[in-house]
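Engineer: Any chance you could fold what I've pasted below:
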Amino acid sequence: MNAPLNRTKRNLTIAKAMAEAIAEEMRRDPSVLVLGEDIGKLGGVFGNTRGLYEEFGAARVKDTPISETAFIGAAVGMACVGMKPVVELMFVDFFGVCMDAIYNLAAKNCYFSGGQSPVPMVLMTSVGGGYGDAGQHSQCLYGTFAHLPGLKVVVPSNAYDAKGLMLSAIRDPNPVVYMFHKALQGMGWLGTVKGAINDVPEDEYLVPIGKAAIARSGKDVTLVGLGATVHHALDAAAELAKDGVEAEVIDLRSLVPLDRETVLASVRKTGRLVVADDDYQSFGVSGEIIALASEAAFPQLKAAPRRVAFPDIPIPFSPALERPLLPDAAKIAAAARATLGKA
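Structural biologist: Below is the predicted model:
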């Protein structure tokens, strides 16, 4: 569904785009409801449920006690009996106390029931560091959830995709983990990356789950990112362009299903690959993308692929220790130059 060409443009933050998408689905489908900590009158710590309580009331926008095990488990049960819960895990780091409900119930129930009992729920959760919030509130853990069969995983980098992916996620019969990066939300107290705020149609449209986007075209090197690292990659591409290097930037948008075809087409064209991921370096998305390129595009590779990721250590509390470890445009540009033999 495409938006009309003749309309007034409006720029939204990811937080507003998420809230708008959820509201639209709640109006369209009475089985959709929202639950989580502080998602009611407060409108969510990250602003993604603002206005919902005032419009739909406490019956469909439920503030829960501080027990992730209880309300994530309740969401799974609701989904199994025909409702469509959108449940917020405030920080992805809290997954440890409710992982059984996510992995052994939500992810596997459709398979275990032979397709007779799908779990149409959306688990939305914040990710990302850079705020001195330490190891309990700063992780991404993209690879952790992408590794678990039965879950779909999406990571929007801008408001347009945030709305379209949320609409697709709510309508999907499978459990979808919707991971939003704090640096992109548009909350004043967090700051935001300007590129995450973009034009969002009021009209209904869907961004398909499992389809990457080419954020910038190029022919010399492929830069792959997701969420916040898409913007780092775009900044790196702009810097590389000053040296005459045309970098192509791929925004994965979805981790599961992974759009392997778009990534491979780009790598086969450029022959060089850099993957930027603010999750931990080992056993994650960056390694999966590099393995994909090595297995399916090896003859076209002109240099060894490189990755820019967070080192395999707990995230420090001290900003002076944390910030130098985070991926950024300079690190991505340096990795790209290394593939070009210009380091």
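Engineer: alpha carbons only for contacts and neighbour counts from here, please
Structural biologist: Fine.
Engineer: hang on, residue 265 is in a strand, isn't it?
Structural biologist: No: secondary structure of residue 265, determined by DSSP: H, G, I helix; E, B strand; the rest coil: helix, with no strand assignment.
Engineer: and this one, so I can compare the two:
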Amino acid sequence: MTASCPLHLALPSLVGAALAAYLLFPDHLGLIASILIVATFALSYDLLQGHAGIVSLGHAVFFGIGAYTVAVLGGAGITEPLATLLAALAVSGALAGLVARIVVVGNDFTRLLVTLGVCFLFHEIANQMHWLTGGADGLSAFTVGPIAGLFAFDFRGRTAFFYALAVLVLVYLAVWRITTSPFGLALRGIRENTRRMHAVGAPVARHMAATYVLAGGMAGMAGAVLAQTSNFASLDMLGFERSAEVVMMTAIGGTGSIPGVILGASLFTWLKDALSAFSPKYWHLGIGLVLMASVFVLPDGLAGLPARLGRLMRRAS
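Structural biologist: Model prediction:
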């Protein structure tokens, strides 16, 4: 399925699968909510790479900034989740707007270096600003109030599940609308042939910068939800490892496919949890093997599996 997959088919399937998991695995709602949050983060990154062709190794910066926005505001007495979610969207989007000018220039290699440098820079800034971020200890001394004053986050994670699902659906709709609009078609042209888009007079740099801001804001929302549901914000939320993981998720799911990216993020998060529980010391080896296998067996990711099976069946017949 592609980004233009009919909304009436993909979105109800996503919601139905999430509700089924809620009913079948009531003791694992924390993990399920984490999967929904990570899927939201992966969608924000795929808007960059899968649709605009902007590669990045620093996308977690905006995820972490969203989380710290919630933590800092919560510590200052602003505890309404919807208000801090919007604040995280605004702060992360504004930061992405400042960084966008140096990211959209150059080629893929320079973007990788620049975004990697931005990732290390903000990680060290957050580490040094211990008075604001808590440094290596992170922030946990903040309060998250009930959603709209009605739904408090409970110990079993039921409110967190529905809240994370609602934000995922919201981001899903936003990405789907963006990528199926004329603006999204322009992004597809930029991804496939930037020189030709320049030749026809398209504002390539402006489109790429706008996409970077949108993706940064959505990543901030994902980070905000994680901080709200876990009541914690830490340096690893904006570190290189989280940026690398989101690249792996989109590769496994299939870049440019909204349902595929959600599947890839879900599989990666579940596999990471299962392998770390099975072998806390060597779980990275299992992730590496799965990633290598996915590249050779499914070069187009999970989204390309139906087409690959169709080709195999035609050859067999």
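Engineer: Report the TM-score for the pair.
Structural biologist: In this superposition the chains share a TM-score of 0.27, using TM-score structural alignment, normalised by the length of the second structure; 145 aligned residues with a C-alpha RMSD of 6.7 Å.
Engineer: longest single helix anywhere in the second structure?
Structural biologist: Looking across the second structure with DSSP state H, the single longest helix is helix 204-230.
Engineer: Please list the outside residues in contact with the strand or helix carrying residue 35 of the first structure.
Structural biologist: Using DSSP states H and E, the element containing residue 35 of the first structure is strand 32-36. The set of residues that contact strand 32-36 of the first structure without belonging to it, under C-alpha atoms under 8 Å, 6 or more residues apart in numbering, is 25-26, 60-64, 71, 75, 83-90, 170.
Engineer: one more time with 6 Å
Structural biologist: When contacts are taken as C-alpha atoms under 6 Å, 6 or more residues apart in numbering, the neighbours of strand 32-36 of the first structure outside the stretch itself are 26, 60-64, 84-88.
Engineer: returning to that earlier point: buried set for the longest helix of the second structure?
Structural biologist: Buried residues in helix 204-230 of the second structure, defined by neighbour count with 16 or more other C-alpha atoms under 10 Å: 204-205, 207-230.
Engineer: what does stretch 97-114 of the second structure give?
Structural biologist: Using 16+ other C-alpha under 10 Å as the burial criterion, the residues of stretch 97-114 of the second structure that qualify are 97, 99-100, 103-104, 110-112, 114.
Engineer: mind giving me JSON lines with those residues and columns for distance to residue 32 of the second structure and secondary structure?
Structural biologist: Rendered in JSON lines, the data for those read as follows (distance: C-alpha to C-alpha, whole Å; DSSP: H, G, I helix; E, B strand; the rest coil):
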{"residue": "97", "distance to residue 32 of the second structure": "32", "secondary structure": "helix"}
{"residue": "99", "distance to residue 32 of the second structure": "32", "secondary structure": "helix"}
{"residue": "100", "distance to residue 32 of the second structure": "33", "secondary structure": "helix"}
{"residue": "103", "distance to residue 32 of the second structure": "33", "secondary structure": "helix"}
{"residue": "104", "distance to residue 32 of the second structure": "35", "secondary structure": "coil"}
{"residue": "110", "distance to residue 32 of the second structure": "36", "secondary structure": "helix"}
{"residue": "111", "distance to residue 32 of the second structure": "33", "secondary structure": "helix"}
{"residue": "112", "distance to residue 32 of the second structure": "31", "secondary structure": "helix"}
{"residue": "114", "distance to residue 32 of the second structure": "33", "secondary structure": "helix"}
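Engineer: Point out the other helices and strands that the helix or strand containing residue 241 of the second structure packs with.
Structural biologist: Residue 241 of the second structure is part of helix 240-253, with elements assigned from DSSP H and E. Using 3 or more C-alpha pairs under 6 Å, 6 or more residues apart in numbering; DSSP states H and E, the elements in contact with helix 240-253 of the second structure are helix 258-278.
Engineer: Next, the angle from the helix it packs on to helix 240-253.
Structural biologist: Using axes from the mean of the first three to the mean of the last three C-alpha atoms, to 10 degrees, one finds that helix 258-278 of the second structure and helix 240-253 are set 120 degrees apart in direction.
Engineer: what packs against helix 258-278 of the second structure?
Structural biologist: Under the contact rule (3+ C-alpha pairs under 6 Å, 6+ apart), helix 258-278 of the second structure is packed against helix 29-46, helix 240-253.
Engineer: how about the last one: buried residues?
Structural biologist: By neighbour count, with 16+ other C-alpha under 10 Å as the criterion, the buried positions of helix 240-253 of the second structure are 240, 242-243, 245-253.
Engineer: Over to stretch 182-202 of the second structure?
Structural biologist: Residues of stretch 182-202 of the second structure classed as buried: 184, 186-191, 194, 197, 202 (neighbour count, 16+ other C-alpha under 10 Å).
Engineer: Turn those into JSON lines, including secondary structure and distance to residue 65 of the second structure.
Structural biologist: Putting these into JSON lines (DSSP: H, G, I helix; E, B strand; the rest coil; distance: C-alpha to C-alpha, whole Å) gives the following:
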{"residue": "184", "secondary structure": "helix", "distance to residue 65 of the second structure": "26"}
{"residue": "186", "secondary structure": "helix", "distance to residue 65 of the second structure": "29"}
{"residue": "187", "secondary structure": "helix", "distance to residue 65 of the second structure": "26"}
{"residue": "188", "secondary structure": "helix", "distance to residue 65 of the second structure": "28"}
{"residue": "189", "secondary structure": "helix", "distance to residue 65 of the second structure": "31"}
{"residue": "190", "secondary structure": "helix", "distance to residue 65 of the second structure": "28"}
{"residue": "191", "secondary structure": "helix", "distance to residue 65 of the second structure": "27"}
{"residue": "194", "secondary structure": "helix", "distance to residue 65 of the second structure": "31"}
{"residue": "197", "secondary structure": "helix", "distance to residue 65 of the second structure": "33"}
{"residue": "202", "secondary structure": "coil", "distance to residue 65 of the second structure": "32"}
